[in-house]
Structures are given as C-alpha cells and as structure tokens.
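Q: dropping the sequence and predicted coords here.
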Amino acid sequence: MIRLILKIIYNFYMNRFVSDFFGSKYSKRVLISYITKPFRINSKSHTNSYEVVSAAKIFHDLGYQVDIMFYENASPNLEKYDVIYGFGDVFKKYFESGFTDKITIYYGAGMHIAHQNTATLNRVKSVYEKKHVWLGKSSRFVEKNWSHQTTLVDAIIALGDQECKKTYRRYYEGPIYSLPAPFYKTLDAIKVANARNSESKKASYGLGALVLFTKG
C-alpha cells in the first residue's frame, strides 16, 4: 500500500505541467504533449527522453516559448499557442475546440497505432491456434488510437524507416517526415560480436573434446 501511494506521488510530481522550460519569454509559443519526466531529471532509461528534449531545444532555437504537458493530462488553454506538437488527448481537444489557426504536428514513435494493434492481435490469434489458449493480456495493445492526431494534423513525423512511413500514408494525405530511430551507444557492437564469437569457439572446442571423451 505504501509503495502504491509513493508511486502515485512520484508520478504526480513527474507528470506536472512544465511552463516556459527555457525561460525565454518569446512571443510565439509551442505546446509539446509527450512526457515531462526528462525535464525534471536527467535520465537515459529510454530514448524518448532524448527525443522530447531534442524537440524542445529545436523549438526554442526557432524562437518559441516551450511548454510541456504529460500526454494524458488535462490540456491547458490552447488559445495562447501557435504550435501543438507530440501526441495524446490534446489533439482531440484542439480539433473539437473551434480553433483554426494552430499548427499541429503529430510525433509518432513507430508505426501507426492501427497497424501495431492489428499486428499484435494477429500474433495473439496465432498463439491461440497453436496452443489453444487466449493470451490477450500479454499483447501490447494500445487502447487509445487518438485518430484525430493521425488524420487531421498539418504534418506527421514518423520515427522509423520507409515501411513505417507507409503505415501512416494509408490513413493520412498530408506531409509525412520519417526520422531514423535514435539509440544510446553504451557498448561497441563490433567488440561485443567478436567477444561472443571468441567465446562460442571456446565453447565449441570444449564441447568437441567432451564428445570425444565420452565416445572414447
């Protein structure tokens, strides 16, 4: 119970609204709807921290005052913003608000949600056909499709390759810009691969000797 209460308090603190992060006081304003934790603590637990902070810096460099909200929280007054960027409930609010003068940009980290959901449910079905048990809770199904943000926006930024981009084109006729997914380089991939190959060879030699011994 105590852990649950502490988790609620922690999430409440981390997900609070961030106002004018850079203290710029620019006249133009952008609202980023994403995650707010990276603006409170420096973390490399996930690349989404790098992604949202990079977006904020870009808008700041373009002369925008940057506000950030947690994507599931209640949206602020949208009248004061020139640009709405990111994903989440804020897009539905905007397109139902009656405003017409805001620039809207959806940021999609991966393929279209409809594509992802269909793929994961087909996998659930495949497992059922083989094992005769439904494991729907094990799937990564996204309940909120937020269709406003992938249909009505001015532009889409899709994090992925051209195949990823195609999943959005099925539902959207506007400009789509694909970006390669970032990563944190913590180890040298070539050194890791060479080390694994070396260990595999040693294991093979040891196994061979063991087989010869047991046969002999």
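A: Okay, I see it.

Q: rest of the way, CA atoms for contacts and neighbours
A: Noted.

Q: so S97 is in which element?
A: Counting by DSSP states H and E, no helix or strand carries S97.

Q: wait, a strand at G208?
A: No - read with DSSP: H, G, I helix; E, B strand; the rest coil, G208 is helix and lies in no strand.

Q: what is the neighbour count of it?
A: 12 (other Cα atoms under 10 Å).

Q: do the same with R29
A: R29: 20 neighbours (other Cα under 10 Å).

Q: and the residue lying closest to it once chain neighbours are set aside, what element?
A: Of all residues not flanking R29 in the chain, Q65 sits nearest, at 4.6 Å (Cα to Cα, 6 or more residues apart in numbering). Using DSSP H and E, Q65 maps to strand 64-70.

Q: what's the first helix or strand after that strand?
A: Sequence order places strand 83-86 as the next helix or strand after strand 64-70, per DSSP H and E.

Q: okay, now the one to match up with it:
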Amino acid sequence: MICYIKSIIPTSFKVYLKRRLRFYRVKKNIFNGVNRRTALISYLYEPFIYSEETRHSSWIEVRQIALALNDLGFNVDVVDCRSDVMLNDKYDVMIGFGYFFRNNYKMARNNILYLNGGHPDFLERAEFKRIVEFNNRSQPHAKQKRKHEFVLSSDLGLTDNIILLGNEYTRKTYSSSLNIYTINAPAIISPHFSEIKKSKNCQRNYLWFGSSGAIHKGLDIVIDFFMVNKNLNLFIAGLSKDEEYLFNLDRDNIHNIGFINVNSPEFNDLITNVGYMIHPSCSEGMSTSVLTCMSHGVIPIITRECGVSLPEGLGYFLDSPSLKSLTKVIDEIKTESFESYLSRSEQLFEYSRLNFSQSNFNRTMTTLLENILDERNEQD
C-alpha cells in the first residue's frame, strides 16, 4: 500500500515536500567535531545541503558564522530560521533570528540576535511610503512585497547582544540603548573575474541589480529616468517575473535581462560593459548587491539607506530615493573621461576586495563572537 501511494505522488511534489520537511529538522554537528561546547545557528539550512553552491550572499554568511564557531571550539548545529519545531536540547550558544530563535532562545546559555536589516519598524514605514508614492502616480498598483515577520520589534528584547549586518547608518535605525555590534557583509565574487576590464562605452550603460521587492529597491525611479534619457542604457538584472507587470519595459534603451548568476561568465561580460550600478533602496541592512558590484569595479549610485559606506570619490550618494536626486547625480558624471573613470573603478575594486571579502567577514565575526562570549563568562 505504501509503495502504491509513493508511486502515484508526482515527483515535483516529492521534491517540494522533502525541502519543506527540512525546515523542521536540525542538522547536527555539521563539522563532526568532538568539542564539549555546542552552538546552534538559526538562519539557513540549505547552504549545508548544497555545499558546492552559493545562491545568495546569505549562504556565505551562515557558512562563515559556522566556521567561526567551529574555530572557537564549538560543535555546530544548524536549523532553518523558519522552522517552528520546539527542541529540548541545551546549547552553550545560539545565534540567529526568525521563528525558531524566537521560540527557542531560552534553550541556550548565551543568545545572540543576528540581524541583516534596519529596524523592522523603520523598514516597514520606509517601504510603505515608497509603495504609496508609486501607487499615487502609476497603474497598476503595487502591494507591499517584502515580508518582515522574520524579525519583530519584540525580538530585540530577547537578548543582550546583537550583531548587525550594516554600517552606522543602519545602526542608527535602532535605539542607542541596544548593545549592537556592526559587521560588513560579504560580497559574492565571480570566479571568472581577476582584473578590471571595461569597454569604452561602459559609462553610457547602467545596471539595476536587484531581486524581489523592486519598488522597495527603487526600480521605478530608475526606469523613469531612462525613459527620458534615451541616449543612456539601463540593464535590469534580477527583476522577479511576478513584478514585471508593474513597469513599462518596452523601450529600446531598457534591457530586462532576468536573473544572472554572479558565478557565470555572463556576469563577467555584463560588468565589463556597465559603468555604474544604481540602487535607490529605501531600506537595507548592507546591500550585498551593491557590494558585489563594487567588488567587480562597478561604481555605485546609491541611497544611504543601502547601509554601505563609500570612500571619497568612489561612488555617489543620492539625497533621497527620487528621480530628482538621480538626475542630479547622473548629470554630474556625464563628462568624466574614460581614463578617470577607469582609475576610480580600479581603486573601488581594491577597496571592496579588502573590506567585503569572505575572509574579512569571518575574521570580524570570530572576533565579535569571542569578545561577546568572553564578556559573558566574566559576568558569570
């Protein structure tokens, strides 16, 4: 009977069910350690199943957090932050966020909340404002796309220590009374990229490199600019299929190229031919799409809400996520020589590789965890 039931279940449903069931499991001792102390990460489960892949910078983060804990002498378990399983196990350390962290944080002696965005209330207000602005001037209307339930305002009181992916701008969206340590996000680095190579026309080509939540990330503002400035080209990468209906993409100078894998040769070709990336987001922790472009020499035009600090002369801040601010910045850079641009691109590449590498994230995370745990041990 069981064999018959299995035979009539579609393969696609079996795959879906298998993936969903992983949300309710804890992957135990991922490094097969023999340490006395134990740690649990509530974040992502899949990066430890598909160990040869990197689908998002968050996969880098969770792997490097695990390595840091392993280096500090912990056996490391991992669970998906979306899991609603209740465990009876006890841990020396738990780090992460989400449903699981919220429901199980008391099972660890030391709890560290890991945040990858601005304050949830700040984020909610910022996105709502952008959606209203878009709907007041556009048809069809958009709805709030991004989900914010993984981190609630009430979660901030669950622990004494918070590690925040972001810069000081991101930090200031939270109360100054919270004990928050900031850390730079890691960029995704293409294995096909080793040096800056730019086409002579790259300064006429701009990139929006995003994902789901296109209004949140300011794509409507970017498209409005290029609909008027037809002598410049816009390449849109990462726009989700279910949001395409929101935008008029039928323009000769606007190219919707879909999802592009940073680890592919196509990405290398893309960044050779674009000079700037535009990201007028209304709220981020530290935008890894910006960091990834910077780490390949693409000069950013961004809002401060992206959570990225820029060295003098190696990028541009918009006064606000608006068409007026974007027009002002692009008008300023139109006359720059190719030689000057190329020099800045190379400087940006060197700066970004130093500050947003996986190894830098690992070193900083290891130091933060060590300091937090040492301070807690002294208090005990």
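A: Here it is on my side, so go on. Treat the numbers as computed from the prediction; the structure is a model and nothing was measured.

Q: give me the TM-score for this pair.
A: After superposition, the two chains reach a TM-score (TM-score structural alignment, normalised by the length of the first structure) of 0.76; 194 aligned residues with a Cα RMSD of 2.9 Å.

Q: quick one: average offset of the strand holding Q65 of the first structure versus the second structure, please.
A: When the second structure is overlaid, strand 64-70 of the first structure sits 0.7 Å from its aligned residues on average, using mean Cα distance after the TM-score superposition for the first structure.

Q: which secondary structure elements does that strand contact?
A: Other helices and strands packing on strand 64-70 of the first structure, by 3 or more Cα pairs under 8 Å, 6 or more residues apart in numbering; DSSP states H and E, are strand 28-34, helix 47-61.

Q: so where is it in the second structure?
A: Mapping strand 64-70 of the first structure onto the second structure (TM-score structural alignment) gives residues 74-80.

Q: show me how far the matching stretch is from its chain's centre.
A: Centroid displacement of stretch 74-80 of the second structure relative to its chain, using Cα atoms, centre = their mean, to the nearest Å, is 21 Å.

Q: can you check stretch 47-57 of the second structure too?
A: 14 Å.

Q: circling back: could the helices and strands packed on strand 64-70 of the first structure be laid out in a markdown table, adding distance to T214 of the first structure?
A: Output for those, formatted as a markdown table (distance: least, Cα to Cα, whole Å):
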| stretch | distance to T214 of the first structure |
| --- | --- |
| strand 28-34 | 60 |
| helix 47-61 | 50 |
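
Q: how close does the residue nearest to R29 of the first structure sit to F21 of the first structure?
A: The gap separating Q65 of the first structure from F21 of the first structure is 8 Å, by Cα to Cα, to the nearest Å.

Q: swap in I103 of the first structure?
A: 20 Å.

Q: over to K131 of the first structure?
A: Distance from K131 of the first structure to F21 of the first structure, by Cα to Cα: 51 Å.

Q: for those two, indicate the residue with more neighbours.
A: A direct count of neighbours by other Cα under 10 Å for K131 of the first structure and F21 places F21 higher, at 15 against 10.

Q: now which residue in the second structure aligns to that one?
A: F21 of the first structure maps onto I30 in the second structure, by TM-score structural alignment.

Q: swap in N117 of the first structure?
A: Per TM-score structural alignment, N117 of the first structure is aligned with E124.

Q: what is the neighbour count of Y50 of the second structure?
A: 11.
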